[in-house]
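> structural data only, the sequence is not supplied:
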């Protein structure tokens, strides 16, 4: 009888494990009449409300890579929203279009802020989210977006930028930044040279920010994206995947998020 009870218990555990998994769903939300097409991911095995993380896409737009990162965050126990900063889910298949889409948003910070905050508002409404516990990560264009949101004093626990632009339209002011910051860049990335890293450090120091900059020798732009090698060759761009830098930056981000959320 004890063996039968044990087998039944193990079977129930197996069924429960099979049913508990990362759930992902497409969501439409709005900013001033513009439809934004996002993706929310969470693990239904996690009970109650939990911290939330916004994921901001590369200059190619909201795509499967962005959703993959949202799923990874959900597997870590967070609720993640892959946002749409371009509107209507626009994606670029050529650098010319990507540059155009990214410039339209990055040169218009009030617009970027409204679209970012629309994502925050959507997340706060989710039953799986603790509205007081929110962070953001971003890649390439998205890395620049989350850094600028921190500069503007968005109510975030932390932001992580992966090979994101370090340029600021308006430099951070002392006492303005609420979020802790971590930035990952490649030392062989011509788009984010050592001079820009040095200027960013100086800006953060003057602003009194709680920040950390991590640089990877030999890493080029878009080093976290496995598709970077193919895209670099196709469009003759200095893009390249770096598995070691990708793994290390994600591990450091995992620790960073636990720290900013107080171990949650």
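That came through fine. Keep in mind that what you see is a predicted model, and the values were worked out from it rather than measured.
> make it CA atoms for all contacts and neighbour counts henceforth
Fine.
> secondary structure class for residue 18?
helix (DSSP: H, G, I helix; E, B strand; the rest coil).
> same deal with the one 10 residues further on?
Secondary structure of residue 28, reduced to three states by three-state DSSP: strand.
> need the contact list for it.
35, 36, 37, 38 (C-alpha atoms under 8 Å, 6 or more residues apart in numbering).
> what about it, distance to residue 82?
11 Å (C-alpha to C-alpha, to the nearest Å).
> list just the nearest of the contacts of residue 28 to residue 93.
Among the contacts of residue 28, residue 37 lies closest to residue 93 (C-alpha to C-alpha), at 17.8 Å.
> did I read that right, that closest one in a strand?
Yes: applying three-state DSSP, one finds residue 37 inside a strand.
> can I assume it is in contact with residue 86?
No: using C-alpha atoms under 8 Å as the test, residue 37 is too far from residue 86 to be in contact (9.2 Å).
> these two: which is more packed in?
When neighbours are counted by other C-alpha atoms under 10 Å, residue 37 and residue 86 differ, and residue 86 comes out ahead with 23 against 20.
> so the more buried one makes contact with residue 106?
No: using C-alpha under 8 Å, residue 86 makes no contact with residue 106, being 10.3 Å away.
> what count of nearby residues applies to residue 255?
Residue 255: 11 neighbours (other C-alpha under 10 Å).
> and what of residue 264?
For residue 264, using other C-alpha under 10 Å, the count is 12.
> what sits closest to it if chain neighbours are left out?
residue 258 (5.7 Å; C-alpha to C-alpha, 6 or more residues apart in numbering).
> ok, which stretches of the stretch 101-250 of the chain are helices?
109-124, 141-151, 194-207, 228-235, 243-260 (DSSP state H, counting those that start in this stretch).
> below is structure B, check it against A:
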């Protein structure tokens, strides 16, 4: 009786809900880099479900990127936070983050191979519907998913959260298979008005199906609650709860449209 009562109390408190499962999975890109993926799924959901790749900020595959994979799993997706730096590398120091990012993007072909290795790993998971795939990215990761869309990677859609918009590989008519959603902070000093204008002109010229959302007063990093802590390191970052929640809601609606979940 006592154990049953405890179970009831835990259920009401929400503590007994442990349906979100996670697994770290080592994998390797075709350029030989050893990578670590963080896979999340809801074991209360049966059958296959759409798969979503999560690409981390310039900090690397840290707890925030992993949390977003769990958030997606809670929405019913098969979610994999991938590793663009190798060995699951991450940091809290801007100088290290800059070094990691520059190394990862120095060779565009290697960056593409690392993304595709993560996408392939997601497709290998038995819960993933291989015909329904998307990707989201934050900051550095936002640029990665936009560039993968520009390069014609076969995804239903991509979502960039406070990601850089400039590129050395602009979209061309017919090259992009994915629909695009950009969630941009209107007060983002790291992505200036020219980048925004150039991006919109690129999308228009290439006739891309995209949506651009400008979030009032939001700075770079608006979706990450840890962003405020980095201000002491001289970075113009800031968390904004309203922008975080609005952008996440936008993403959910976007995915419902992509995957016919309405």
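That came through, no problem. Since this is a predicted model, take the numbers as computed values, not measurements.
> got a TM-score for the pair?
Once superposed, the chains reach a TM-score of 0.92 (TM-score structural alignment, normalised by the length of structure 2), with 251 aligned residues with a C-alpha RMSD of 1.8 Å.
> what does residue 151 of structure 1 correspond to in structure 2?
Aligned counterpart of residue 151 of structure 1 in structure 2: residue 150 (TM-score structural alignment).
> that match and residue 179 touch, don't they?
No: using C-alpha under 8 Å as the test, residue 150 of structure 2 is too far from residue 179 to be in contact (10.5 Å).
> looking at the two, which is more packed in?
Legend: neighbour count by other C-alpha under 10 Å for residue 150 of structure 2 and residue 179, higher for residue 150 (24 against 18).
> so what sits against both of residue 28 and residue 82 of structure 1?
By C-alpha under 8 Å, 6+ apart, the residues touching both residue 28 of structure 1 and residue 82 are residue 38.
> list the contacts of residue 80 of structure 1.
Contacts of residue 80 of structure 1 (C-alpha under 8 Å, 6+ apart): 40, 41, 42, 52, 53, 54, 55, 70, 71, 73, 74.
> can I assume the second one sits in a strand?
Yes: with three-state DSSP as the criterion, residue 41 of structure 1 is assigned to a strand.
> how many residues are close by it?
25.
> with the third one instead?
Neighbours of residue 42 of structure 1 under the rule other C-alpha under 10 Å: 27.
> counterpart of it over in structure 2?
Counting by TM-score structural alignment, residue 42 of structure 1 lines up with residue 41 in structure 2.
> and the closest residue to that match other than its chain neighbours, how far is that from residue 80 of structure 2?
Distances taken as C-alpha to C-alpha, 6+ apart place residue 73 nearest to residue 41 of structure 2, at 4.6 Å, with adjacent residues excluded. The spacing between residue 73 of structure 2 and residue 80 of structure 2, counted by C-alpha to C-alpha, is 9 Å.
> common neighbours of those two, please.
Common neighbours of residue 73 of structure 2 and residue 80 (C-alpha under 8 Å, 6+ apart) are residue 40.
> the more surrounded of those two?
residue 80 (34 against 26).
> please list all residues in contact with the more buried one.
37, 38, 39, 40, 51, 52, 53, 54, 69, 118, 122.
> ok but the fifth one is inside a strand, no?
What it means is residue 51 of structure 2. Yes: Residue 51 of structure 2: assigned to a strand according to three-state DSSP.
> wait, isn't residue 189 of structure 1 in contact with residue 223?
No: between residue 189 of structure 1 and residue 223 there is no contact under C-alpha under 8 Å: 9.2 Å.
> tell me who's in contact with the residue nearest to residue 41 of structure 2.
20, 40, 41, 42, 79.
> now do the first one against residue 163 of structure 2, distance only.
Between residue 20 of structure 2 and residue 163 of structure 2 the computed distance is 28 Å (C-alpha to C-alpha).
> neighbour count winner among these two?
With neighbours defined as other C-alpha under 10 Å, residue 20 of structure 2 and residue 163 compare such that residue 163 has more, 27 against 17.
> quick check, that one in contact with residue 141.
Yes: assessed by C-alpha under 8 Å, residue 163 of structure 2 is found in contact with residue 141 at 6.8 Å.
> for residue 218 of structure 1, which non-adjacent residue is spatially closest?
residue 188 (5.3 Å).
> next: residue 127 of structure 2.
Nearest to residue 127 of structure 2 is residue 48, by C-alpha to C-alpha, 6+ apart, at 4.4 Å.
> near that neighbour, how many other residues are there?
Residue 48 of structure 2: 16 neighbours (other C-alpha under 10 Å).
> ok, now the one 4 residues further on?
Neighbours of residue 52 of structure 2 under the rule other C-alpha under 10 Å: 27.
> and residue 97 of structure 1, by the same measure?
14.
> the host helix or strand of residue 66 of structure 2: which residues count as buried?
Applying DSSP states H and E as the criterion places residue 66 of structure 2 in helix 63-74. Going by neighbour count (16 or more other C-alpha atoms under 10 Å), the buried part of helix 63-74 of structure 2 is 64, 65, 66, 68, 69, 70, 71, 72, 73, 74.
> show me what contacts the second one?
Taking C-alpha under 8 Å, 6+ apart as the criterion, residue 65 of structure 2 is in contact with 54, 55, 56, 57, 81.
> nearest to residue 2 of structure 2, of those residues?
residue 81 (40.3 Å).
> top of the contacts of residue 28 of structure 1 by neighbour count?
residue 38 (25 neighbours).
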